[in-house]
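In: the sequence isn't on hand, but the structure is:
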């Protein structure tokens, strides 16, 4: 674990459960809220919305990234546009002896079908959001990557009829 002074921000790439200084002022909140609405907002527009200079806005956004508050920027792609018309959530329960979840996570991250991985509390250990071309490909995914995995105790698959994201206010 990295030791940091009270005056220095946590280092980039710190573990998600590290204790961090997440103190946000009103300017940080304006920047974050706008970037959540549109991550492609130009810096000068961010500065104008927050009532600060563009150089200050750039520094503030960099600080939010460095402190791990902004985790990244991405494009949300419709899986159907890539020929993956069927989405599902798969609950995965690992064997009791396989509770070191890092190996399972690493295997799942490398699979094209897996969109998101959630390490969860409760009866199951993981929730996988997957997108595939057909029900046949979904069955194959479950059999090949989960059913054949000796660390997996069980799965439950739920089809997604529609996926909506929270949009701009």
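Out: Structure's in. What do you need? Everything quoted here is computed from the prediction, not taken from an experiment.

In: use CA for all of it now, contacts and neighbours both
Out: Fine.

In: need the helices for the chain, in chain order.
Out: In the chain, the helices defined using DSSP state H lie at 26-37, 43-50, 54-66, 101-109, 135-141.

In: another structure for you, compare them:
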């Protein structure tokens, strides 16, 4: 992990808010000329601090209005079991987010689907067929209050 300075923080803040910002606009915003600014961005990308750029899509407007949060408990928490679960989940496009958790449950998944029938199919065809799953508890989001990819850098 490389140290980031104040200029790096300004660059990160700017690209978090507008991934399509031009190098010239970014340079002006952070107080550098374009060439050094582009080098810093490239260094942030090469070091993995900036992992990529993406568009934020309104899931409802593309026909995927349902967010289901599934808490998963595995039968065992051995490394091989955790790895098997993580590799399976990584292949499923319905899983938008997956976190390894502390506490009563092992994983928390956010599953995005078009309707309850699609969630039921996902549950029956994929999640319940995975070896080592002891229990699944699902909650459905009624609405989204906040979602952000912007990190609170200080």
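Out: The structure has been received and is ready for your questions. All figures in this text were calculated on a predicted structure; none of them were measured in a lab.

In: quick one: TM-score?
Out: Remark: TM-score between the superposed chains equals 0.87 [TM-score structural alignment, normalised by the length of structure 2]; 149 aligned residues with a Cα RMSD of 2.0 Å.

In: for the helices of structure 1, give me CSV that also has distance to residue 117 of structure 1 and mean neighbour count.
Out: Compiled in CSV, those are given as follows (distance: least, Cα to Cα, whole Å; neighbours: other Cα atoms under 10 Å):
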stretch, distance to residue 117 of structure 1, mean neighbour count
helix 26-37, 21, 16
helix 43-50, 31, 17
helix 54-66, 22, 16
helix 101-109, 8, 13
helix 135-141, 15, 15
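
In: can I get those helices in a markdown table including distance to residue 125 of structure 1?
Out: Compiled in a markdown table, the helices of structure 1 are given as follows (distance: least, Cα to Cα, whole Å):
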| stretch | distance to residue 125 of structure 1 |
| --- | --- |
| helix 26-37 | 29 |
| helix 43-50 | 39 |
| helix 54-66 | 29 |
| helix 101-109 | 9 |
| helix 135-141 | 18 |
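
In: so which of these comes closest to residue 86 of structure 1?
Out: Of all the helices of structure 1, helix 135-141 sits nearest to residue 86 of structure 1, with 7.1 Å by Cα to Cα.

In: and that closest one, which stretch of structure 2?
Out: Counting by TM-score structural alignment, helix 135-141 of structure 1 lines up with residues 116-122 of structure 2.

In: check the mean deviation of the matching stretch from structure 1.
Out: Compared with structure 1 after fitting, stretch 116-122 of structure 2 has a mean deviation of 1.4 Å; criterion: mean Cα distance after the TM-score superposition for structure 1.

In: about what we covered before: which one of the helices of structure 1 lies nearest to residue 123 of structure 1?
Out: Checking the helices of structure 1 against residue 123 of structure 1 by Cα to Cα gives helix 101-109 as the closest, at 14.8 Å.

In: quick one: map residue 68 of structure 2 onto structure 1.
Out: In structure 1, residue 68 of structure 2 lands on residue 88 (TM-score structural alignment).

In: alright, calling it a day.
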